[in-house]
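**Q** the following block contains a protein sequence and its predicted model.
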Amino acid sequence: MEQQLNQLKAEMLQKIEEATNLKALNEVRVAYLGKKGPITDLLKGMGKLSAEERPKMGALVNTVREQVTAELETKAAILEEQAIQAQLAQESIDVTLPGAAMKSGNRHPLTRVIEEIEDLFISMGYEIAEGPEVEKDYYNFEALNLPKDHPARDMQDTFYISEEILLRTQTSPVQARTMEEKQGAAVRIICPGKVFRRDSDDATHSHQFMQIEGLVVGENICMSDLKGTLDVLTKKMFGADREIRLRPSFFPFTEPSVEVDVSCFKCGGSGCNVCKQTGWIEILGSGMVHPNVLAMAGYDPKKVSGFAFGIGVERIAMLKYGVDDIRHFYTNDVRFLSQFERAEG
């Protein structure tokens, strides 16, 4: 039996040496060390040996099995490394070849305008304030001097979720909330955000659009402060040679109220199709904060005053970039959006 075991050992080591892949090596292991293999048969036949021979032969069989197992593990490690290297060689790439160009995106034109305006006002000491798009009727209307029966509400008809909850029609509620939180302290903020109105979707109107409103509240704030601020804004957005004019208007939350026009940047004021031959283009509404709005927010209108203005971001972008249809901003057409990468490049 000992001679038979030595022959098996030599045969197994030879088969292990000849194995060229992991599958062949595993077949060797199963054939010789499996339940039906010759090593198992030898162990089963040990019952026929004498009591003196049985321990000696058992130890010898275990030694051979351990040696063969160790050789199997060593060869398996070698074959695994060879398989990995072969796979790497097969899947290797030439890193000196030019790579596929990955086209990067660029900022949306509305984002460009918002960031440009934010940077300007931050440099002037303003803070950026934000608020909920789903707003209470109180902050959207009542706190801005528009009680429930005020006819001016019809101009801002919007989407109601309940009798007291709606989609905000302007970012002015952020101003009301900020003044309420400040508890009489000075305020200097701009409020960018999305607003909603039940409006016709055409080339110049949308049921959803972006707005930036500004608010300054403090002692001795007057109309000249408002005009100076808006003059800086228009020169930043449309060019240093632009001029503005203020026209009387009406807004429930400001008194007095004014519409702001900028001199036409295409014709310089002589009249063209852009300014409808007037030489001026309307860009925003503004005015001095109404005393009622100040009082409802906890301020004393006899001690403090303020001004506010509201900018339609799409309108500014349309004028700045020469866009003729507001709907282009929301169709996600790459052909349209890619133009602004070149315009800003």
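**A** The structure has been received and is ready for your questions.

**Q** only C-alpha atoms from now on, for both contacts and neighbour counts.
**A** Will do.

**Q** would you list every one of the strands in the chain?
**A** Taking DSSP state E, the strands of the chain run over residues 127-128, 134-136, 165-167, 187-196, 208-218, 244-251, 254-263, 280-289, 305-312.

**Q** the nearest residue to K320 once chain neighbours are set aside and I190, how far apart?
**A** The shortest distance from K320 to any non-neighbouring residue, by C-alpha to C-alpha, 6 or more residues apart in numbering, is to F238 (6.7 Å). F238 sits 19 Å away from I190, going by C-alpha to C-alpha, to the nearest Å.

**Q** picking up where we left off before, so which of the strands of the chain is nearest D333?
**A** Among the strands of the chain, strand 208-218 comes nearest to D333, with 17.5 Å by C-alpha to C-alpha.

**Q** between F238 and I190, tell me which one has more neighbours.
**A** I190 (27 against 17; other C-alpha atoms under 10 Å).

**Q** which residues does the residue nearest to that one when sequence neighbours are not counted contact?
**A** Distance criterion C-alpha to C-alpha, 6+ apart; nearest residue to I190, sequence neighbours excluded, is G214 at 4.1 Å. Counting by C-alpha atoms under 8 Å, 6 or more residues apart in numbering, G214 touches 188-191, 308-310.

**Q** and of those, the nearest to G298?
**A** For the contacts of G214, the nearest to G298 is R188 (16.2 Å; C-alpha to C-alpha).

**Q** measure the closest one to Q175 for me?
**A** R188 is 10 Å from Q175, by C-alpha to C-alpha.

**Q** which one of these two is surrounded by more residues?
**A** Just comparing R188 and Q175: by other C-alpha under 10 Å the higher neighbour count belongs to Q175, 29 against 23.

**Q** correct me, but that one touches V216?
**A** No. Using C-alpha atoms under 8 Å, Q175 is not in contact with V216, being 9.5 Å away.

**Q** okay, and the common contacts of those two?
**A** Going by C-alpha under 8 Å, 6+ apart, residues that sit against Q175 and also against V216 are I189.

**Q** returning to that earlier point: what do R188 and Q175 both touch?
**A** L215.

**Q** okay, which residue is most central for the chain?
**A** Nearest to the mean C-alpha position of the chain, by C-alpha atoms, centre = their mean, lies R107 at 11.1 Å.

**Q** how many neighbours does D333 have?
**A** By the criterion of other C-alpha under 10 Å, D333 has 10 neighbours.

**Q** that one and Q208, how far apart?
**A** In this structure, D333 and Q208 are 18 Å apart, going by C-alpha to C-alpha.

**Q** do M57 as well
**A** M57 is 91 Å from Q208, by C-alpha to C-alpha.

**Q** adding another structure so you can compare the two:
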Amino acid sequence: MNDLDQLVDAARADFDAAETPAELENAKARFLGKSGRVTELLKGLAALSADDKKTRGAEINQTKQRIEAALTARRQSLADAELQAQLKAEALDVTLPGRQRGSGGLHPVSRTIERIEGIFGSMGFDVADGPEIETDWMSFTALNNPENHPARSMQDTFYVDMKDDEGRWLNLRPHTSPMQVRYARAHAARHAEALARGEAIPEIRVIAPGRTYRVDSDATHSPMFHQCEGLWIGENVSFKDLKAVFADFFRHFFETDDLTIRFRPSFFPFTEPSAEVDIAFAHGPLKGRWLEVAGSGQVHPNVVRNFGLDPERYIGFAFGMGPDRLTMLRYGVNDLRLFFDGDLRFLSQFQ
């Protein structure tokens, strides 16, 4: 093996030892660069005779071509290795299931509110909506609950540091009853017009679902919760109608006739007489237990007067229930806070 063959072998060895393109370029410079070994051989031709220069020059050029071929082969090898590594890193496992965009759905409490609206809508009730920041008068005074009344102690808890145009303090509504007042006052003019024309008086029949706020937090209470108030006012609306409405509602809501409804005497400033509404299931895990689900009563004359109506002519009932509580009973949830934690593992069960 002559010196040129050894040079080719040395070049191949250096090229094969290069692990990166940068290392390969450094190896190239040692053989083919301006000061490389092949270049030095070409410079040495000047000292040879014409015949020897021709023969030796041809041998050196052939050696250079062999080294360049080895360089090109190593470059291609490194490029192929880099491509394989990239393909491996970006490989798709075709045996895995496809990635699909998750679909959303209604919150369980929203489902309950829609269900409540649908059932009461079938009984002729309108659905009212209104502001969550209310005046003190709308939240309490109009509902026969004046300042310093002891019944306000658990409700007048969140206030806004401002007043309305009439100088009344604003608060986060503790119930949706203000919407009953707003709705009734808006319809009082229609009643007066119908009365002046000698026509039949249109009844006020409305529910007001929405968010409410009180300082309260445990497994069955939340500072922000939902409530649905209802109102039915007319010239001949009795407690009997109240019982019939509740009986029809709860049997449709829970999709069973095997439940008992109980009206238990209670106190609310805005109704007189007043009653808590309890239910008991005949079957299931809650069998035999009385469960409080609503408050109700005949609308107090003072409240009817604040509606803009004559309490000597108009009578009716009001009620309030918690959609959060009804959702817990319908789906068997034992902690109210789960509805508001935002845990998709819990919420996805209802989709």
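**A** Thanks, I have it. All figures in this text were calculated on a predicted structure; none of them were measured in a lab.

**Q** that older thread, how far away is the residue nearest to I190 of the first structure from E180 of the first structure?
**A** 16 Å.

**Q** and for R245 of the first structure?
**A** Counting by C-alpha to C-alpha, the gap from R245 of the first structure to E180 of the first structure is 32 Å.

**Q** now do V289 of the first structure
**A** 14 Å.

**Q** quick one: map N61 of the second structure onto the first structure.
**A** For N61 of the second structure, the aligned position in the first structure is a gap, per TM-score structural alignment.

**Q** kindly report the same for E82 of the second structure.
**A** Aligned counterpart of E82 of the second structure in the first structure: none (TM-score structural alignment).

**Q** just checking, what packs against the helix or strand E82 of the second structure falls within?
**A** Following DSSP states H and E, the helix or strand that holds E82 of the second structure is helix 50-89. Using 3 or more C-alpha pairs under 8 Å, 6 or more residues apart in numbering; DSSP states H and E as the contact criterion, the elements in contact with helix 50-89 of the second structure are helix 3-17, helix 21-32, helix 37-43.

**Q** if we go to 6 Å?
**A** Packed against helix 50-89 of the second structure by the contact rule (3 or more C-alpha pairs under 6 Å, 6 or more residues apart in numbering; DSSP states H and E) you find no helix or strand.

**Q** rewinding a little: distance check, the residue nearest to K320 of the first structure against N106 of the first structure.
**A** F238 of the first structure is 22 Å from N106 of the first structure, by C-alpha to C-alpha.

**Q** just Y160 of the first structure next, same as before
**A** In terms of C-alpha to C-alpha, Y160 of the first structure sits 35 Å off from N106 of the first structure.

**Q** show me the helices in the stretch 51-200 of the first structure, by range?
**A** Along the stretch 51-200 of the first structure, the stretches classed as helices by DSSP state H, counting those that start in this stretch are 53-91, 109-123, 137-140, 172-182.

**Q** among those helices, which is nearest D261 of the first structure?
**A** Comparing the helices of the stretch 51-200 of the first structure by C-alpha to C-alpha, helix 109-123 comes nearest, at 17.5 Å.

**Q** buried set for that closest one?
**A** Residues 109-110, 112-114, 117-118, 120-121 are the ones in helix 109-123 of the first structure that count as buried (16 or more other C-alpha atoms under 10 Å).

**Q** in the second structure, what range does that helix match?
**A** Counting by TM-score structural alignment, helix 109-123 of the first structure lines up with residues 108-122 of the second structure.

**Q** quick one: residues contacting A240 of the first structure.
**A** Not one residue lies near A240 of the first structure by C-alpha atoms under 6 Å, 6 or more residues apart in numbering.

**Q** corresponding residue for it in the second structure?
**A** In the second structure, A240 of the first structure lands on D257 (TM-score structural alignment).

**Q** which position in the first structure pairs with R211 of the second structure?
**A** By TM-score structural alignment, R211 of the second structure lines up with K194.

**Q** please work out how many residues are found near the equivalent of P151 of the first structure over in the second structure.
**A** In the second structure, P151 of the first structure lines up with P150, judged by TM-score structural alignment. Neighbours of P150 of the second structure under the rule other C-alpha under 10 Å: 9.

**Q** now A282 of the second structure
**A** A282 of the second structure has 15 nearby residues by other C-alpha under 10 Å.

**Q** quick one: it and D258 touch, right?
**A** Yes. At 5.3 Å, A282 of the second structure counts as touching D258 under the criterion of C-alpha atoms under 6 Å.

**Q** quick one on the thing from earlier: which one of M57 and Q208 of the first structure has more residues nearby?
**A** Ranked by neighbour count (other C-alpha under 10 Å), M57 of the first structure and Q208 place M57 first, with 18 against 15.

**Q** in space, what's closest to that one - neighbours in sequence excluded?
**A** Nearest to M57 of the first structure is E2, by C-alpha to C-alpha, 6+ apart, at 7.3 Å.

**Q** so how far is A59 of the first structure from the one you found?
**A** 11 Å.

**Q** just D41 of the first structure next, same as before
**A** Applying C-alpha to C-alpha, the value for D41 of the first structure to A59 of the first structure is 15 Å.

**Q** with T171 of the first structure instead?
**A** Counting by C-alpha to C-alpha, the gap from T171 of the first structure to A59 of the first structure is 89 Å.

**Q** ok, F307 of the first structure next?
**A** From F307 of the first structure to A59 of the first structure the distance is 100 Å (C-alpha to C-alpha).

**Q** what do you get for F141 of the first structure?
**A** With distances taken as C-alpha to C-alpha, F141 of the first structure is found 96 Å from A59 of the first structure.

**Q** neighbour count for these two, which is higher?
**A** Set F141 of the first structure next to A59 and count neighbours by other C-alpha under 10 Å: F141 wins out with 25 against 11.

**Q** count the residues that sit near the closest residue to that one other than its chain neighbours.
**A** Closest residue in space to F141 of the first structure, ignoring its immediate chain neighbours: P147 at 6.6 Å, by C-alpha to C-alpha, 6+ apart. Around P147 of the first structure there are 15 other residues, counting by other C-alpha under 10 Å.

**Q** what's the answer for V313 of the first structure, then?
**A** By other C-alpha under 10 Å, 24 other residues sit near V313 of the first structure.

**Q** alright, calling it a day.
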